[in-house]
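K.L.:
with the sequence up front, the predicted model follows.
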Amino acid sequence: MDGIPLGDSYTWTAARALGVTRGQIRADGVPVARGLYVSRSRDLDLRMRCRAWAGVLPDDAAFGLHTATALLGAGPASQDVHVVLTPRQVLPQRGGIRVHARALAEDDVIDVDGLRVTSGAQTYLDMAQHVPPADLLALGDALVRSGHLDAARLQRRLSRAQRVRGVVPARRWATHLTGSAGSPPESRLRYWLLTSDLPDPEVQVPIPDGWGQVVAHADLGYSRWKIALEYEGRQHAEREQFGRDIDRYSLMAADGWLTLRFAGRHLGGPTAVVERTRRALSSRGWRPQPR
């Protein structure tokens, strides 16, 4: 606001105290919550909304759960802003935010562009009680891929998580997390195979030609049986990508690889993924091990 140092976000009370009129606030401010505004000169994205909230929340507040997932580059933003606070008798509640009580250690909070955000390990643990196992695996893979989570940091956090809600599934899938998974749908495809009686698939499988030169990588697969599994999203329908896929699949077939291709319609349950993979493995000589 010209001549008045309000900044990118401000409260009604602070603006009025500086002499800003009601009309000026209505003209400039985009409401984030009752009495809290972001200037129209800024994009009202998640980071800007969080910056506005950070100015009015207690000092120990950190952005967590679904909001942390988005800020850490591991998932989409939710409509509400999720905030984590140290347990207290009464947690502050306001429209537009959802407040959760957590006893966080110093390592459980990191700085992301000047915002206090729960760490990758803490976010993974918090989300374990809110999302299905397939989505938890996809989230963990995304946190590893974004650089905010690794085995050592996760192990340290889970070792302190006795009796914490969600710790059982968090530990169940911790050993399967990988940054090599290219996307959440690939992780969900892998989930159905990991929960079946089939061999665990390899991730980003190198495909060599007859001279040992790697000519492609499969999303998932089984090198021993020369079986590749590919997830194909909408981007594979684009002209250039479609042409590259044709070349890649031709090279793989020429060297004896059998490729199974899956899309979003196949990820809602295990049947198509598991049974087609089972048939492919059986056709290459795999046999289930006796229990």
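P.N.:
Now that the structure is in, tell me what you want to look at.
K.L.:
okay, CA-based contacts and neighbour counts for the rest of this
P.N.:
Fine.
K.L.:
of all the residues in stretch 65-75, which ones are buried?
P.N.:
Within stretch 65-75, the residues that count as buried by 16 or more other C-alpha atoms under 10 Å are Leu65, His66, Thr67, Ala68, Thr69, Ala70, Leu71, Leu72, Ala74, Gly75.
K.L.:
in strands, which of these appear?
P.N.:
Using DSSP state E, no member of the buried residues of stretch 65-75 sits in strands.
K.L.:
measure the closest residue to Phe262 other than its chain neighbours to Leu260 for me?
P.N.:
Distances taken as C-alpha to C-alpha, 6 or more residues apart in numbering put Tyr231 closest to Phe262, at 4.9 Å, once the chain neighbours are dropped. Separation of Tyr231 from Leu260 (C-alpha to C-alpha, to the nearest Å): 9 Å.
K.L.:
what's around the residue nearest to Phe262, how many residues?
P.N.:
Tyr231: 22 surrounding residues under other C-alpha atoms under 10 Å.
K.L.:
which ones are touching it?
P.N.:
By C-alpha atoms under 8 Å, 6 or more residues apart in numbering, Tyr231 lies in contact with Pro185, Glu186, Leu189, Asp219, Arg261, Phe262, Ala263.
K.L.:
got another, please set it beside the one above:
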Amino acid sequence: MSSRRDSAVPLPVSLRGQPYVARAGLELGITPARLRAADLEHIFHGVIVPRGWGKDVTSLAQAYATKMSLSHCFSHSTAAVLLGLRLPLGLRERCELHVTTKPSQRAPRGRYIRGHTGTPDTFMLGNLRVTTPLATLRQLGSMMSLDDLVIVADGLLSRKAPRVTVTELIAAVDGWHGQRGFRQLQAALVFVRERTDSARETMLRLLIVRAGMPEPMINVPIRSRAGRVVAHADLAYPEYNLVLEYDGDQHRTNRAQYYIDIDRLERITREGWRVIRINLKHMASPTVLAALIREALADAAHRGR
């Protein structure tokens, strides 16, 4: 039985504030009683962390990694979180780890663990073995809705930090024929586009298309009369000089970004473009959104742009 007296015994510096396997502690001379002390927690079988260790995906993965064998890897939505892919909030905050091992072994199991078997492509992300972005996308094909898959795939082709090329993505999906999630991924591929900057941008584009409106172009360069690029528009109809700008929550929570966007929009309007600012209220009502865009397009056409 542990006690406060046990907690008062200092741990070796190499083990303080981080996860470790109990065996490593014993080898360093820590007594079993000290390993059961109130300031420590056995988060997985044989794995010890400081009391209060986080239960988010990254913290759980760092702890579980101390006991993983070389044949194990983090996969599915766990890999997606660790890779920083664009995921729905529910998957990002889920307190569970997807761990895959080779088919000849039993799938891992235990508290917080969802085990799988397979032979996905993997690589080392720091000290964590994870499935590659494309292998992760394949696994997500059987876990996510079509729209969420489009968001993830758009992120893989993002403007600022692309993970793969369009050619690589198409070839990968074609190669998954017959596997779980293939049909959903194949359907999602129709809507995937390059050079997006955010999940909300993808969601807005999908809403516009499904409302029967023309698909806007993505990250359109806005040029001055001298031909210099003065800004980029998230979504735009260049033939109508019309820009669609999503007003996200960062305008409320990040004042620096807010001022950057204000300056960017000012440069866009100065060059003769009209800007329609889209917010969550519009996103919640596709009919209203479509009417707003339709009216703006008609007005631009009437004015001759």
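P.N.:
Great, that's in hand. None of the values given here were measured: they were computed from a predicted structure.
K.L.:
TM-score of the superposed pair?
P.N.:
For this chain pair, the superposition-based TM-score is 0.81 by TM-score structural alignment, normalised by the length of the first structure; 283 aligned residues with a C-alpha RMSD of 3.2 Å.
K.L.:
could I get the full set of helices for the stretch 1-150 of the second structure?
P.N.:
Using DSSP state H, counting those that start in this stretch, the helices of the stretch 1-150 of the second structure run over 4-7, 22-27, 32-35, 57-64, 76-83, 89-92, 133-140, 146-156.
K.L.:
could you dump those to CSV with distance to Arg16 of the second structure?
P.N.:
Compiled in CSV, the helices of the stretch 1-150 of the second structure are given as follows (distance: least, C-alpha to C-alpha, whole Å):
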stretch, distance to Arg16 of the second structure
helix 4-7, 12
helix 22-27, 11
helix 32-35, 12
helix 57-64, 13
helix 76-83, 24
helix 89-92, 28
helix 133-140, 33
helix 146-156, 37
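K.L.:
quick revisit: got JSON lines for the contacts of Tyr231 of the first structure, with neighbour count and distance to Leu158 of the first structure too?
P.N.:
Shown next, in JSON lines, are these (neighbours: other C-alpha atoms under 10 Å; distance: C-alpha to C-alpha, whole Å):
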{"residue": "Pro185", "neighbour count": "21", "distance to Leu158 of the first structure": "26"}
{"residue": "Glu186", "neighbour count": "25", "distance to Leu158 of the first structure": "25"}
{"residue": "Leu189", "neighbour count": "27", "distance to Leu158 of the first structure": "25"}
{"residue": "Asp219", "neighbour count": "24", "distance to Leu158 of the first structure": "29"}
{"residue": "Arg261", "neighbour count": "12", "distance to Leu158 of the first structure": "36"}
{"residue": "Phe262", "neighbour count": "18", "distance to Leu158 of the first structure": "34"}
{"residue": "Ala263", "neighbour count": "14", "distance to Leu158 of the first structure": "34"}
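K.L.:
which ones among the residues you listed lie within strands?
P.N.:
Mapping the contacts of Tyr231 of the first structure onto strands (DSSP E) picks out Asp219, Arg261, Phe262.
K.L.:
helix, strand, or coil at the closest residue to the second one other than its chain neighbours?
P.N.:
By the measure of C-alpha to C-alpha, 6+ apart, the closest residue to Arg261 of the first structure outside its immediate chain neighbours is Glu230, 4.8 Å from it. With DSSP: H, G, I helix; E, B strand; the rest coil as the basis, the three-state label of Glu230 of the first structure is strand.
K.L.:
which one in the second structure is aligned with Glu230 of the first structure?
P.N.:
Under the alignment by TM-score structural alignment, Glu230 of the first structure pairs with Glu245 in the second structure.
K.L.:
quick check, that match in contact with Trp273.
P.N.:
No - Glu245 of the second structure is beyond contact range of Trp273, at 11.9 Å (criterion: C-alpha atoms under 8 Å).
K.L.:
in the first structure, what residue corresponds to Thr202 of the second structure?
P.N.:
The alignment partner of Thr202 of the second structure in the first structure, by TM-score structural alignment, is Ser187.
K.L.:
what about Phe182 of the second structure, how many neighbours?
P.N.:
Neighbours of Phe182 of the second structure under the rule other C-alpha under 10 Å: 19.
K.L.:
what residue in the first structure is paired with it?
P.N.:
Under TM-score structural alignment, Phe182 of the second structure pairs with Val167 in the first structure.
K.L.:
try Thr287 of the second structure
P.N.:
Using TM-score structural alignment, the partner of Thr287 of the second structure in the first structure is Thr271.
K.L.:
count of residues packed around that match?
P.N.:
So Thr271 of the first structure, with other C-alpha under 10 Å, has 12 neighbours.
K.L.:
from Pro31 of the first structure, how far off is it?
P.N.:
47 Å.
K.L.:
quick one, what contacts the residue nearest to Arg261 of the first structure?
P.N.:
By C-alpha under 8 Å, 6+ apart, Glu230 of the first structure lies in contact with Ala218, Asp219, Leu220, Thr259, Leu260, Arg261, Phe262.
K.L.:
which one of these sits closest to Gly179 of the first structure?
P.N.:
Taking C-alpha to C-alpha as the measure, Gly179 of the first structure lies nearest Asp219 of those, at 12.2 Å.
K.L.:
spatially nearest residue to the closest one (excluding sequence neighbours)?
P.N.:
Leaving aside its chain neighbours, Asp219 of the first structure sits nearest to Gln204 (4.7 Å; criterion: C-alpha to C-alpha, 6+ apart).
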